[in-house]
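sequence and predicted model, in that order:
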Amino acid sequence: MTFIKLLRINKISKSLRQLHNIAGKMVDKIYQTNIPTALDSAKYYLDKGDVIALPTDTVYGLACSANNEKAIQKLYAIKGRDFRKPVAICVRDIDSLRNWGKAEHIDDMLLEQLLPGPITIVIERSANLNNRFLNPSTSKIGIRIPDFDFIKNLCEKFDQPLALTSANKSAEQSSLNIHEFECLWSQLGGVFDGGQLGVTEECRSASTVIDLSIPGRYKVVREGVALKKTLSIMDNFNIKPLL
């Protein structure tokens, strides 16, 4: 065997070892959401300022600490998202929603009809949400309380709002399982696998987004998966569309 052939074989072997090591490191980032230590691992990455991927009640999402400036910048960079396009936050309950947003004009009964679930409520942000890189083009904030145990329990454990956006590159389709955004794994702190979230294309629809920042008025920002339910609730509480 010639010296040149040996060099080529060594280079191929080295490349294969490198690929194997990279694959191993990526697998190490994957956590099943049903294991007891998954929440602690997710909180660890959030405390570090990392971005993680996790399941929600609609599609897989990318999440980070909403009040961490570096984490928010990292979130936008990973997604390839325009900084002028806002992201929502995720909180654990209605009391938390009122802490991070100005919702004094919204009755608890109305909020309890809308949340938890696949609905994002847009209101003015409170002074407690003071990250200058979080939606710098608007004073408003979209707030979600997903109806999914893992992310709700994580919000309670982390005790801070999570910035939340879908787990995909900007302008690409949303993800129903972790392999659909495998190209992002290397940039994430951890990937939390809750299994397949749906099988039809309709399941890829995002949450319904409704602006309730003006007392007694609403504006549909995005139709999403729960528009019919949302409009019915608006009608029941005599909330009128903003003309």
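Right, received. Where do you want to start?

from here on, just use CA atoms for contacts and neighbour counts.
Will do.

which SS class is Leu39?
helix (DSSP: H, G, I helix; E, B strand; the rest coil).

which residues touch it?
Applying Cα atoms under 8 Å, 6 or more residues apart in numbering to Leu39 gives the contacts Thr33, Phe150, Asn153, Leu154, Lys157.

okay, buried residues for stretch 224-236 please.
Buried residues in stretch 224-236, counted by 16 or more other Cα atoms under 10 Å: Gly224, Val225, Ala226, Leu227, Thr230, Leu231, Ile233, Met234.

equivalent analysis for stretch 162-170, please.
For stretch 162-170, by 16+ other Cα under 10 Å, it's Leu162, Ala163, Leu164, Thr165, Ser166, Ala167, Asn168, Lys169.

now the end-to-end length of that stretch.
Taking Cα to Cα, to the nearest Å, the first and last residues of stretch 162-170 lie 19 Å apart.

centre of the chain to it, how far?
With Cα atoms, centre = their mean, to the nearest Å as the basis, stretch 162-170 stands 5 Å off its chain's centre.

can you list the residues that contact that stretch?
Stretch 162-170 is contacted by residues 53, 59-66, 72, 78-81, 87-91, 155, 174-175, 181, 184 when judged by Cα under 8 Å, 6+ apart.

if you set the cut-off to 6 Å instead, what comes out?
Outside of stretch 162-170, the residues within contact range by Cα atoms under 6 Å, 6 or more residues apart in numbering are 60-66, 79-81, 88-90, 174, 181.

ok, longest helix in the protein?
Criterion DSSP state H: the longest helix present in the chain is helix 3-28.

in that helix, what counts as buried?
In helix 3-28, counting by 16+ other Cα under 10 Å, buried: Met26.

comparison target, given below:
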Amino acid sequence: MAQYFIIHAENPQARLIQQAAQLIQQGGVVACPTDSSYALVCSMQYKDAQTRIRRLRGVDDEHPFTLICRDLAEIGTYAKVNNSQFRLLKALTPGAYTFLLEASREVPRRLQHPKRSTIGLRVPGHIVVQALLEALDMPLLSMTLQLPQDELPMSVGWEIRETLEHQVDAVIDSDIVHVGATTILDLTQDPPELVRAGVAPWPK
């Protein structure tokens, strides 16, 4: 049975954030709100948790995770960022964007694109997920919480609990900003390329 945390979107309760963080540190899978729908999140350290997320999503081993980071400094740890890329990242973070960048040595090979050695990274503007990142002191692996039979990502905490209460370790119920996917930008191209139009505007 999944634990169920109702967390205030503007003033997250530290005790509940710590409990959710502890579950992730122990290898758990958590349904977490972001600024673009809900996501399934886990630690980079637990392959079993990553396998559970892939199974829930109905995707194969090549479907990429996104690395959720606290800030630009953390992105710089897990990706190689040049000056022009940094300027764009600074302008668009935090926000509902996913950036494709060349992975650094800190990213395990199994989490990189198998041919391009890239990784998707984002810095969300949602206060609850930011509080969770602070409590963990490390990034989160994530995939959008969109089940195989659904056309849109899940966006209501209690519905997620009812649907996945035996398949995840916790559900964080909190307000979200948008229902939809992030906008994906490939920063390894010059100029950057729009890979997927999402809830955030394409910067022109």
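Great, that's in hand. Worth saying up front: this structure is predicted, and the values here are computed from it rather than measured.

got a TM-score for the two of them?
In this superposition the chains share a TM-score of 0.88, using TM-score structural alignment, normalised by the length of structure 2; 197 aligned residues with a Cα RMSD of 1.9 Å.

coming back round to it: which of the contacts of Leu39 of structure 1 fall in helices?
Using DSSP H, the members of the contacts of Leu39 of structure 1 that fall within helices are Phe150, Asn153, Leu154, Lys157.

PyMOL command to pick out the buried ones of these?
To isolate the buried members of those in PyMOL, using 16+ other Cα under 10 Å:
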select buried, resi 150+154
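
going along the chain, name the strands of structure 1.
Counting by DSSP state E, residue ranges of the strands within structure 1 are 30-32, 52-55, 60-65, 88-90, 101-102, 119-125, 140-144, 162-166, 190-193, 208-211, 217-222, 240-241.

how about the nearest residue to the residue nearest the centre of structure 2, chain neighbours excluded?
Computing the C-alpha centroid of structure 2 and ranking residues by Cα atoms, centre = their mean puts Ser142 first, at 3.7 Å. Nearest residue to Ser142 of structure 2, sequence neighbours excluded (Cα to Cα, 6 or more residues apart in numbering): Val41, at 4.4 Å.

what does Ala49 of structure 2 correspond to in structure 1?
Using TM-score structural alignment, the partner of Ala49 of structure 2 in structure 1 is Ala71.

isn't that match up against Gly49?
Yes: here Ala71 of structure 1 reaches Gly49: they are 5.0 Å apart, a contact under Cα atoms under 6 Å.

which bit of structure 2 covers stretch 86-100 of structure 1?
Taking TM-score structural alignment, stretch 86-100 of structure 1 hits residues 64-78 over in structure 2.

list of residues touching the matching stretch?
Here stretch 64-78 of structure 2 makes contact (Cα under 6 Å, 6+ apart) with Ala103, Ser104, Glu106, Gly120, Leu121, Arg122, Val123, Pro139, Leu140, Leu141, Ser142, Met143.

tabulate those (CSV), appending distance to Gln19 of structure 2.
Output for the contacts of stretch 64-78 of structure 2, formatted as CSV (distance: Cα to Cα, whole Å):
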residue, distance to Gln19 of structure 2
Ala103, 30
Ser104, 30
Glu106, 27
Gly120, 27
Leu121, 25
Arg122, 24
Val123, 22
Pro139, 17
Leu140, 16
Leu141, 18
Ser142, 19
Met143, 21
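
and which of these is nearest Lys90 of structure 2?
Among the contacts of stretch 64-78 of structure 2, Val123 lies closest to Lys90 of structure 2 (Cα to Cα), at 10.3 Å.

how far off centre is the match of stretch 86-100 of structure 1?
10 Å.

and for stretch 193-204 of structure 2?
Its chain's C-alpha centre and that of stretch 193-204 of structure 2 lie 17 Å apart, by Cα atoms, centre = their mean.

identify the residues contacting that stretch?
Taking Cα under 6 Å, 6+ apart as the rule, stretch 193-204 of structure 2 contacts Ala96, Ala181, Thr182, Thr183, Ile184, Leu185, Asp186.

residue in structure 1 matching the last one?
Structural alignment (TM-score structural alignment) places Asp186 of structure 2 against Asp211 in structure 1.

return the distance of that match relative to Gln173 of structure 1.
From Asp211 of structure 1 to Gln173 of structure 1 the distance is 24 Å (Cα to Cα).

neighbour-wise, which of the two wins?
Asp211 (21 against 15; other Cα atoms under 10 Å).

got a list of what the more buried one touches?
Going by Cα under 6 Å, 6+ apart, Asp211 of structure 1 touches Ile121, Val122, Tyr218, Lys219.

that's all I had, so thanks and see you.
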